[in-house]
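*Asks:* Sequence and predicted model, in that order:
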Amino acid sequence: MDSVPQMSRAAVLNEFGEASRLHVTEVLTPVLKREDEMLVRIHATSINPLEWKMRQGMGLPPLVWRRLLGQPMILGFDFSGTVARVGRDIQGFQVGDEVMGAMPLHGTYAQYVLVRPSDGRTAVVRKPKGISHEQAALVPFAGLVAYSGLVKYGRLQTPSPQARILVVGASGGVGHLAVQMARRGLGAACVVGVCSSRNADFVRGCGAHEVISYDRTPPEAIVSSHPDWAGRFDLIFDTIGVEAYWTEVAPKLLAPNGQFVTAALPPSRPGRPGEDVSPLGVPPLLLKLVRRHRSGRYHLIPGLLGGLPSHSGLPVIARWMEEGKVSAHPAAAFDLEQIAEAHQASEGGRTVGKLSVRVA
């Protein structure tokens, strides 16, 4: 095992704003501050849309984001790498172990990160055999969102051979993993994916029994196009935040005990992410969420607030990966020095699968 250098590389966010605000520079390598921490040498990370929303300062005042992210501000949830150092209280991991996981808020756009396995919001497991670091780093955060949407909030059992599931945004990072988990992990009877017509074959390849092309069949036309689907779905999982699937589709498609789960806040302005809300827009948004929650079937995944099954979910996902049931599609690969380009590619909103970032 190589010695740990005093200085290492990281992509640091100097100011909130455009992707050009990310700069790769030398930073002090983190050192163990607690006996229940371990230092991981990161070989690869990946891009999640929440990260560029954080980079833009969406959802919270800049001063709050600065306090949450610390100094230097290093974004990034996902990591796959090698354990470089361990505290005396670490159990189940040792120096040299290859691991993958997701941090609760930030830190993986770097060569080294401190990981505390006992933290309830931190997910870390041994990397599945036969899976590269670049492949493994694509999965943890998006995989946990997908798993929680199906199992924790969608209330599906493992397995769920009778389940009927509609996944919106089925070709995206979370969506294509959710389709695979639903079909190959849970063994659902019917998995329908919603995506553009150009990505329909890809989503079928992920395991969808049927595909709805949103550029040919708008949400309000789904039930009329498939009258036999009315009232028969156990779960609608909206991974991207499209209002019409709650307002138009859910009332017609969901079974009496069916659930609606979304991984994104409802938009407050047309064409903008739900996280892009002004201070004046927060009260109406909260009121809308409370009203929907009272229905008993609307669930928003609070990914940054400890709402992911980090300890129970990632081991299951890793097992599915090792069994060949779940794999992330690499849309494109970037080096750490190209992190700004990777963010710009994600912001374009047309990513099929996930974007990989090589660190080592």
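*Replies:* Noted; the coordinates are in hand. Numbering: from 1, shown residues only.

*Asks:* rest of the way, CA atoms for contacts and neighbours
*Replies:* Will do.

*Asks:* Quick check: which element contains residue 311?
*Replies:* Following DSSP states H and E, one finds residue 311 within helix 310-322.

*Asks:* Second structure follows, compare the two:
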Amino acid sequence: MKAAYISRYGNIDDVKLDEQSKPLITENDVLVKIHAASINPLDLRVLEGEFKVIQPVKFPFILGNDFAGTVVQVGANVKQFKAGDEVYAKTDQNGAFAEYTVVHQSSLALKPQNISMELAASLPLVSLTAWQALVEIAKVQAGQKVLIHAGSGGVGSIAIQLAKYLGATVATTTSTKNMDWVKDLGADIVIDYKNTDFEEQLKEYDVVFDTQGGKTLEKSLSVLKRGGCIVSISGPPDQAFAESLNTNWLLKKIIPLLSWSIRHKAKKREIKYSFMFMKPNGQQLAQISQLVEAGTIKPVIDTTYEFSRVKEALKYVNTGRSKGKVVLNMLP
């Protein structure tokens, strides 16, 4: 099968588009013919080896985290899916930039019926990230105030819609050109981060969803009220993340030290800091499918590329200028 893969950590020029072996299924797996896949900044971080110490990959490694497609074959223990089903998922073992992928049945969900394969492929990673941050960890309630950084990005654009569905007042940061666009997504307050310091405009918030890390993460502490929480997908990892890793005891001791400073500053303000690394979850995706079919959440695509132009698509995502998701059409 044709696949986009790497044989070593490096940069986009190291991505190869060539033949790889078709994956095999076990009793709890599902083989899917991929129709569309989407690109995430995470793909670039994996490619560059950012996680090689804590989550090394086995080469050759097929890239890609999001896909939508049609079930071809199911394992002996799979009961809820059958050949011909239209499905989507965040990958859990094999990459998505390929003609076929294998995924555990627990990670898979039926594709929303009212959208295309391309739109469905844009959703799994970003929607699960938003769900796990806002619903699972932050437990956002109606009437709360939530700040979502980078509202025009893939994660931010879905998080705004989800937070509004949960009944929150939503503030977000974006560039001048995207201010009206994120308002249309549901943002109540929009901060032009290039011209305004968000920490001077926003106060007494219940939740901050941080997608930027660094100085943005630290400044976000001043936005929160006592008892508030900040969930970050870009800040330093915490103890809970370290414990979830299948790694040696020394790394599990060292990793939480990376977040000591931000956790200490948060504790002084009686704020809870949580680092989140999204996990595949088919049940949550099924709930997200219901929201999509109800029109509550609308996928956002910036550009679609043919699979043969995967390197060009990766380079575009790397510019950080995409508004919503970049999708690959995997069919010839």
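*Replies:* That came through, no problem. Source: prediction; values computed, not measured.

*Asks:* hang on, the earlier thing: and for the helix holding residue 311 of structure 1, what are the contacting residues?
*Replies:* Residues from elsewhere that reach helix 310-322 of structure 1 (C-alpha atoms under 8 Å, 6 or more residues apart in numbering): 101, 120-125, 127-131, 140, 143-144, 147-148, 185, 326-327.

*Asks:* residues contacting the aligned residue in structure 2 for residue 135 of structure 1?
*Replies:* Here residue 135 of structure 1 is matched to residue 119 in structure 2, going by TM-score structural alignment. By C-alpha under 8 Å, 6+ apart, the residues touching residue 119 of structure 2 are 299, 300, 301.

*Asks:* Mind putting these into a markdown table with secondary structure and distance to residue 209 of structure 2?
*Replies:* Below are the contacts of residue 119 of structure 2 laid out as a markdown table (DSSP: H, G, I helix; E, B strand; the rest coil; distance: C-alpha to C-alpha, whole Å):
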| residue | secondary structure | distance to residue 209 of structure 2 |
| --- | --- | --- |
| 299 | coil | 19 |
| 300 | coil | 19 |
| 301 | strand | 21 |
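
*Asks:* Return the member of the residues you listed nearest to residue 95 of structure 2.
*Replies:* Sorting these by distance to residue 95 of structure 2 puts residue 301 at the head of the list, at 20.6 Å, by C-alpha to C-alpha.

*Asks:* Map that closest one across to structure 1 for me.
*Replies:* Using TM-score structural alignment, residue 301 of structure 2 lines up with residue 330 in structure 1.

*Asks:* cool, and residue 221 of structure 2?
*Replies:* Using TM-score structural alignment, the equivalent of residue 221 of structure 2 in structure 1 is residue 250.

*Asks:* buried set for the one helix or strand that match maps to?
*Replies:* In this assignment (DSSP H and E), residue 250 of structure 1 forms part of helix 250-253. In terms of neighbour count (16 or more other C-alpha atoms under 10 Å), helix 250-253 of structure 1 has its buried residues at 250, 252, 253.

*Asks:* I'd like the distance from the match of residue 135 of structure 1 to residue 37 of structure 2, if you could.
*Replies:* When distance is defined by C-alpha to C-alpha, to the nearest Å, residue 119 of structure 2 is 9 Å away from residue 37 of structure 2.

*Asks:* follow-up on the earlier one: mind putting the contacts of residue 119 of structure 2 into JSON lines with neighbour count and distance to residue 183 of structure 2?
*Replies:* Shown next, in JSON lines, are the contacts of residue 119 of structure 2 (neighbours: other C-alpha atoms under 10 Å; distance: C-alpha to C-alpha, whole Å):
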{"residue": "299", "neighbour count": "21", "distance to residue 183 of structure 2": "15"}
{"residue": "300", "neighbour count": "20", "distance to residue 183 of structure 2": "14"}
{"residue": "301", "neighbour count": "19", "distance to residue 183 of structure 2": "17"}
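
*Asks:* What segments of the stretch 101-250 of structure 2 are helices?
*Replies:* 117-121, 124-131, 154-165, 179-185, 198-201, 214-220, 239-244, 249-254 (DSSP state H, counting those that start in this stretch).
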